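>>> sequence-free structure coming up:
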């Protein structure tokens, strides 16, 4: 049976790359899907799985999502109904309670904590460059998670960000990376999850996580 995947367009996502990565992951895993970008809440209501990408600033991404008629309410209804959802980059960040980029902006409140400016420092105490841009290692949390099947400590993912989740609930952190100290890389609870890094740009590791998402039965 073909899975219907709704890729929500809040006006700031790397949507063509996300679609290509989903199609590649599905083909590699032998999972039939029909993935499409949408700004239509009715399409989200009919989807079997939902992907929420985002790029740029937290506030702009939230404004873009809120401007789509009935979209936030439909997303919350689908989550309550058990539909798996994956947030990517800023799409993951807006799942938090609020963001502090360009002023305080309420988020969706699906996970605990807020998105705050990073201030990383190296072992010598000198500031590290921002944004964190490029490949960095993943450290999965103890206990494992279906999205991390086949992902080993030290596997690399592709990050581009200057803000990160703080004040989080430890039980909702599925993996971290290190950039002047631990940084939340993957969050999740119930049937929702999010990656701070770009799965669609993370080569084999990203494709593995997307295939795991397509198989995920929370």
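Cool, the structure landed. A quick note: this is a predicted structure, and the numbers were derived from the prediction, not measured.
>>> Please count neighbours and contacts with C-alpha atoms only from this point.
Will do.
>>> packing partners for the helix ranked longest in the chain?
Counting residues, the longest helix found in the chain (DSSP state H) is helix 15-29. Applying 3 or more Cα pairs under 8 Å, 6 or more residues apart in numbering; DSSP states H and E, we find helix 15-29 packed against strand 33-38, helix 203-215.
>>> also this one, for the comparison:
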């Protein structure tokens, strides 16, 4: 039986992520854990989260998980959700500026100063609700998911990758922002697949079978 470890650092809707994975991957053991050995022994790792990046980085340090996340992201199929992909980048503007994990090159930028080019009005923050994701390329985690399927978002900051080749999904919110990034064994999404009905469940099922 394969094992999927969901990193528990005290933030995020861990149980809903676990329940969704248990539904789509009954052949796998799903562990919600903050134990280093459990995470590093797992076949696949999920890094979820909700809240502020400052709290995220503080809690990772508090539970001695900072290097564990980096190591897992380098060595096994790794899925980042919502706050997860933001933490993987180098820097976030949130909370006055926070150094992040620097696993992938890029920064996290606030929506609030931007305007809708059609109306001229400032974008509503947070960006919340269902929105389309336009797939870029044929990544295995997009298998069986229709182009421009809708996923559920809740966020005030967006990913700004330093390498355009990392972007595998884009979403329009006054402009196109990166809503999914990937490199080698890492796939990370700004939306919540566990809240995104069939498209989200299919993405999680694809991850459970993914062997990069």
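Arrived safely, thanks for sending. Just so it is clear, the model here is predicted, and its values are computed rather than measured.
>>> Mind checking the TM-score on these two?
The pair, once superposed, lands on a TM-score of 0.95 when counted by TM-score structural alignment, normalised by the length of the second structure; 210 aligned residues with a Cα RMSD of 1.3 Å.
>>> Tell me which stretches of the first structure form strands.
3-8, 33-38, 49-52, 85-88, 98-99, 105-106, 114-117, 132-137, 139-140, 156-161, 163-166, 173-178, 182-189, 192-195 (DSSP state E).
>>> rewinding a little: mind putting the helices and strands packed on helix 15-29 of the first structure in a markdown table, mean neighbour count included?
Conversion of these to a markdown table gives the following (neighbours: other Cα atoms under 10 Å):
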| stretch | mean neighbour count |
| --- | --- |
| strand 33-38 | 18 |
| helix 203-215 | 21 |
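>>> how about JSON lines for these, with distance to residue 103 of the first structure added?
Output for these, formatted as JSON lines (distance: least, Cα to Cα, whole Å):
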{"stretch": "strand 33-38", "distance to residue 103 of the first structure": "28"}
{"stretch": "helix 203-215", "distance to residue 103 of the first structure": "31"}
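>>> Residue 86 of the first structure is nearest to which of these?
helix 203-215 (7.7 Å; Cα to Cα).
>>> could you give me the residues in the second structure that the closest one aligns onto?
Alignment of helix 203-215 of the first structure against the second structure: residues 197-209, by TM-score structural alignment.
>>> go on, stretch 174-182 of the first structure?
Using TM-score structural alignment, stretch 174-182 of the first structure pairs with 168-176 in the second structure.
>>> same deal with stretch 96-115 of the first structure?
Going by TM-score structural alignment: stretch 96-115 of the first structure matches residues 89-108.
>>> In the match of stretch 174-182 of the first structure, which of the residues would be classed as buried?
168, 169, 170, 171, 173, 174 (16 or more other Cα atoms under 10 Å).
>>> can you pull the contacts of the residue nearest to residue 108 of the second structure when sequence neighbours are not counted?
Nearest residue to residue 108 of the second structure, sequence neighbours excluded (Cα to Cα, 6 or more residues apart in numbering): residue 92, at 4.4 Å. By Cα atoms under 8 Å, 6 or more residues apart in numbering, the residues touching residue 92 of the second structure are 53, 86, 98, 99, 100, 107, 108, 109.
>>> so which of those residues hold up in the first structure?
Among the contacts of residue 92 of the second structure, the contacts conserved in the first structure (both residues aligned by TM-score structural alignment, their matches' Cα atoms under 8 Å) are 53, 86, 98, 99, 100, 107, 108, 109.
>>> for the strands of the first structure, which one sits closest to residue 150 of the first structure?
strand 139-140 (10.8 Å).
>>> Show me what that closest one is packed up against.
strand 173-178.
>>> Residues contacting the strand it packs on, please?
Outside of strand 173-178 of the first structure, the residues within contact range by Cα under 8 Å, 6+ apart are 136-141, 144-145, 182-188.
>>> can you do 6 Å?
Residues outside strand 173-178 of the first structure that contact it (Cα atoms under 6 Å, 6 or more residues apart in numbering): 137, 138, 139, 140, 141, 183, 184, 185, 186, 187.
>>> now stretch 47-60 of the first structure
3-8, 12-13, 83-91, 105.
>>> hang on, the earlier thing: so which of the contacts of residue 92 of the second structure wins on neighbours?
residue 86 (29 neighbours; other Cα atoms under 10 Å).
>>> give the contact list for the most centrally placed residue in the second structure.
Central residue of the second structure (Cα atoms, centre = their mean): residue 81, 2.5 Å from the mean position. Contact analysis of residue 81 of the second structure by Cα under 6 Å, 6+ apart lists 48, 188, 189.
>>> Could you rerun that using 7 Å?
Contact partners of residue 81 of the second structure, counting by Cα atoms under 7 Å, 6 or more residues apart in numbering, are 47, 48, 49, 188, 189, 190, 191, 192.
>>> nearest to residue 40 of the second structure, of the kept ones among the contacts of residue 92 of the second structure?
Within those, the smallest distance to residue 40 of the second structure is 20.5 Å, found for residue 100 (Cα to Cα).
>>> my guess is that closest one contacts residue 93, does it?
No - with contact defined as Cα atoms under 7 Å, residue 100 of the second structure and residue 93 do not form a contacting pair (10.3 Å).
>>> about what we covered before: I'd like the buried residues of stretch 168-176 of the second structure as a markdown table, with distance to residue 118 of the second structure appended.
Formatted as a markdown table, these follow (distance: Cα to Cα, whole Å):
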| residue | distance to residue 118 of the second structure |
| --- | --- |
| 168 | 26 |
| 169 | 22 |
| 170 | 19 |
| 171 | 16 |
| 173 | 11 |
| 174 | 8 |
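>>> Please pull up the equivalent of residue 141 of the second structure in the first structure.
Match for residue 141 of the second structure (TM-score structural alignment): residue 147.
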